[in-house]
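Visitor: okay, structure incoming, though there's no sequence with it:
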């Protein structure tokens, strides 16, 4: 076992979430959680986890492969035979304990998240609160899943409809929200009687480990919830086995559209249930009736949260010609004052990009735009004076349709400004792609609010707001942005099937 201990020393004043001071925390090597046991990889290999802000080692986890995956699947399959027969009240109580334990350990989870993802401590605490809200929500919803009695046309028959858990579910989650993406999926599946095998993002597995420690203490029976940590090199094979195994009834994946298509095709031979929350290219539209100060604040929230590394981050900012200059002046002034730095430093608003591949992508997108005539209003280059993976918050104007930033998701701190004249033109631009996750717009014209909201071809719309996620709301997209919904009362649908029972000769 790797026996190095790295002490990360930091101290910060209280932020907004009741945090006081932070102590020196040792990050040690961790194990994965399978069948109620903390285990190493069958191969004996480990994966190092680094802080993207500093490049320092923050811990290690097992580098698991398909051999470990099969053990996890077998364990989940065996556990399902009893977990499916637990009462809704029993599942609700365990989920509630899990929620309470993560609430008690919020600061620790947030600190680990900041250390391995680079996001600010304030954002990490916000994510823990958000992720916990799904466990709370589904702990309550577990007892609200109801069937139906449908009146029969034959007086001697009764028609009964009820929901049953589909079985073992593979949950493949990304690095950018290492707490919320696990809890949003797992709590829904567990609440209705499914068992789960969780494969977290390769860059941020330590948060997942901490979540599992809380799950173990909450009292989930062995095999009900399992964790597979692995390197990027083993991820594809693990995903393939989860998709093709006859013991796995469903897959839920959050990540890129490209990978989502691969998983979709791998599930096809088994006609497997699949939920996909994939990429987006969100538009942020500001109409001439908008409150510009609120629109600017919404733009900053929508774009720069997690350094722009969110699937619902706005990419194309469509500004009506009448107020284009006024909006841009206010926006650029705000962007210039954003603080870039280590997530543990007080006041940090923009952390690093997650890895070198993402840094190169953002740099390439900006360079492509500039080479084709875009104008840099602020930023436009790596912030290498701060650290290897930092990129300056950037605003580009003179954007045209032949630029990468126009048609593809940048997944970084880059705002691309496009002006338009009419509402029809704005909708044409916003809808002119093959993804449809989220869009945002600002308008004080109530008729326009209803028209635009109706005509935007996306699964989620933010009107006069830059942050739309909530446990009570159905999260998901249309077109190539995915299938299914997470959160809300609809969040259980990916994890249950409907059984119809006909009682005859009554």
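Guide: Received it, and whenever you're ready, just let me know what you need. Computed from a prediction, not measured in an experiment: that's the story for all the values here. Numbers count the residues shown, from 1 in each chain.
Visitor: CA only for contacts and neighbour counts going forward, please
Guide: OK.
Visitor: wait, residue 461 sits on residue 439?
Guide: Yes: Residue 461 lies in contact with residue 439 (Cα atoms under 8 Å); the separation is 5.1 Å.
Visitor: could you check which of these two is surrounded by more residues?
Guide: Between residue 461 and residue 439, counted using other Cα atoms under 10 Å, residue 439 has the larger neighbour count: 30 against 23.
Visitor: how close does that one get to residue 222?
Guide: Counting by Cα to Cα, to the nearest Å, the separation of residue 439 from residue 222 is 42 Å.
Visitor: try residue 81
Guide: The gap separating residue 81 from residue 222 is 12 Å, by Cα to Cα.
Visitor: for these two, indicate the residue with more neighbours.
Guide: Taking neighbours as other Cα under 10 Å, residue 81 and residue 222 compare with residue 222 leading, 18 against 14.
Visitor: what is the burial count for residue 462?
Guide: The number of residues packed around residue 462, counting by other Cα under 10 Å, is 18.
Visitor: correct me, but it touches residue 437?
Guide: No: taking contacts as Cα under 8 Å, residue 462 lies outside contact range of residue 437: 11.3 Å.
Visitor: just the strands in the stretch 351-500 of the chain please.
Guide: 375-378, 394-397, 414-420, 435-436, 438-442, 460-463, 478-479, 482-483, 496-503 (DSSP state E, counting those that start in this stretch).
Visitor: please apply the same query to the stretch 1-150 of the chain.
Guide: Along the stretch 1-150 of the chain, counting by DSSP E, counting those that start in this stretch, strands occupy 6-8, 25-27, 32-34, 37-39, 46-50, 57-62, 148-150.
Visitor: most tightly packed of these?
Guide: Mean neighbour count, computed with mean count of other Cα atoms under 10 Å, is highest for strand 32-34 among the strands of the stretch 1-150 of the chain, reaching a mean of 26.
Visitor: in addition, the following structure is provided for comparison:
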């Protein structure tokens, strides 16, 4: 595949985004292979500890200047970044698709998420509001304000190699923070591309070197960020196992963490559902990104009176799925990210069979011409039980579990009876069922939808989940507060010194 972006011709080195400084003290590299065709597409230098320390020192120095830039001005720079991503949407979306394996439409959609969060952050830059409170003391004014936090570390996952970085970085930047990005070692080239795209914007606006930084590597680089007291906030997206390790390390130094971890998302299909609406949403939720979204639909909880109808409709829909190169827009499903993911799919399939599960749509590997990477698998559907250990786990693959329910209370109980709590949905035209699902006694997830699927969150709403999903919130609403520190202020403009709670203290 020929270069489609203004990328360096040499292996990329760790450093800052403006192109003025790149540091390399390690000869170790990461090889990025496309799951679409198995071809080597990039060789990226791995950051050494010395590289990392230089990046942090540069970021710390940049923060001293960047936080003094007025927030609306920071927003204007982010607006210009959004324009750059608009300019390179097709090219970057194609690269995302090729390096990660998601369909081209999803790759383009991911770049659109960057554009959307840039637009959101521009408006947010003029709305970093505090509150005004009435003091109990006369001639006193009490209020709160928000200040920039510091250096933000961003650890992103392979399945959304650029969008999740932007959810964090764009808000952090308008808040006056600086960012160090540790992308997944499975998708380093897309991270480099993003840094190159914004490089001209940063240079043209005389942004201090170190406002946007990149470090590369595997687990070591993530641990450096998590354990480093110089990093004010670590935002980590990935598996629950990884998130627990990050949370423990950050908490050990009393730092801040923002965690977006695993999902085990369910859709409840009521007997009052519009199935013509539900089936396409279920299929996309289950097979989009080859089941490698944290919001992928993994469990389908169907009212027993319509169970057979739903099952047959899904069999017919799955029979129409076309699997192939993610760059060909005629295909619905692309490959898994690598052979490790394929093994995870096979292990789950074997465990389902051992537990007595019956496949409604059969699993399998796909090989032959056009599938040389060995990363293509068949999306499958298995009749299962919610309490099975394999159903309780998140398998990053296109496996959908089909479950029955009798009453709505039963359905909600099954939905909530997993360790994860990210996304959920119900399909029903019954208002009472919908409101029951959204009530305090309904879904326990961070996202709860009615008559749409579990996948496809919009920028305007805060994204995140509960329980083993980590509790973090990114993107819209008031998620910006995670990237700032709150300060309460009281000003005495009177001529006496009254104390709070009526306390008297005389000398």
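Guide: Structure's in. What do you need? Keep in mind that this is a model prediction, so the values were computed, not measured.
Visitor: let's have the strands of the stretch 1-150 of the first structure in TSV, adding distance to residue 290 of the first structure.
Guide: Converted to TSV, these look like this (distance: least, Cα to Cα, whole Å):
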stretch	distance to residue 290 of the first structure
strand 6-8	45
strand 25-27	46
strand 32-34	50
strand 37-39	54
strand 46-50	43
strand 57-62	45
strand 148-150	46
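Visitor: of these, which is nearest residue 315 of the first structure?
Guide: Proximity to residue 315 of the first structure, assessed across the strands of the stretch 1-150 of the first structure by Cα to Cα, is greatest for strand 46-50 (27.9 Å).
Visitor: what's the average distance of the closest one to the second structure?
Guide: Strand 46-50 of the first structure, aligned to the second structure and superposed, deviates on average by 1.3 Å (mean Cα distance after the TM-score superposition for the first structure).
Visitor: for that strand, packing partners?
Guide: If you count contacts as 3 or more Cα pairs under 8 Å, 6 or more residues apart in numbering; DSSP states H and E, strand 46-50 of the first structure packs onto strand 57-62, helix 106-117.
Visitor: so where is it in the second structure?
Guide: Residues 29-33 of the second structure are matched to strand 46-50 of the first structure when aligned by TM-score structural alignment.
Visitor: which residues sit against that stretch?
Guide: 39-46, 99, 185-189, 217 (Cα atoms under 8 Å, 6 or more residues apart in numbering).
Visitor: can we see that at 7 Å?
Guide: Under the criterion Cα atoms under 7 Å, 6 or more residues apart in numbering, residues 39-46, 99, 185-187 lie in contact with stretch 29-33 of the second structure.
Visitor: next one: stretch 60-72 of the first structure
Guide: 29-32, 34-35, 40-42, 45-49, 197, 226, 228-231, 234, 237-238, 241.
Visitor: start and end residues in the second structure for it, please.
Guide: Using TM-score structural alignment, stretch 60-72 of the first structure corresponds to residues 43-55 of the second structure.
Visitor: so which bits of that stretch are buried?
Guide: For stretch 43-55 of the second structure, a neighbour-count test (16 or more other Cα atoms under 10 Å) marks 43-48, 51-52, 54-55 as buried.
Visitor: likewise for stretch 240-249 of the first structure?
Guide: For stretch 240-249 of the first structure, burial by neighbour count (16+ other Cα under 10 Å) applies to 241-244, 247-249.
Visitor: check stretch 74-94 of the second structure too.
Guide: Per 16+ other Cα under 10 Å, stretch 74-94 of the second structure contains these buried residues: 74-85, 88-94.
Visitor: ditto for stretch 482-494 of the first structure
Guide: Quick answer for stretch 482-494 of the first structure (16+ other Cα under 10 Å): 482-489, 491-494.
Visitor: what's the mean deviation for whichever helix in the first structure runs longest versus the second structure?
Guide: The longest helix of the first structure (DSSP state H) is helix 121-141. Aligned to the second structure and superposed, helix 121-141 of the first structure gives a mean residue distance of 1.2 Å (mean Cα distance after the TM-score superposition for the first structure).
Visitor: so that helix matches what in the second structure?
Guide: Taking TM-score structural alignment, helix 121-141 of the first structure hits residues 104-124 over in the second structure.
Visitor: counterpart of residue 198 of the second structure over in the first structure?
Guide: For residue 198 of the second structure, the aligned position in the first structure is occupied by residue 215, per TM-score structural alignment.
Visitor: try residue 420 of the second structure
Guide: Using TM-score structural alignment as the criterion, residue 420 of the second structure maps onto residue 435 of the first structure.
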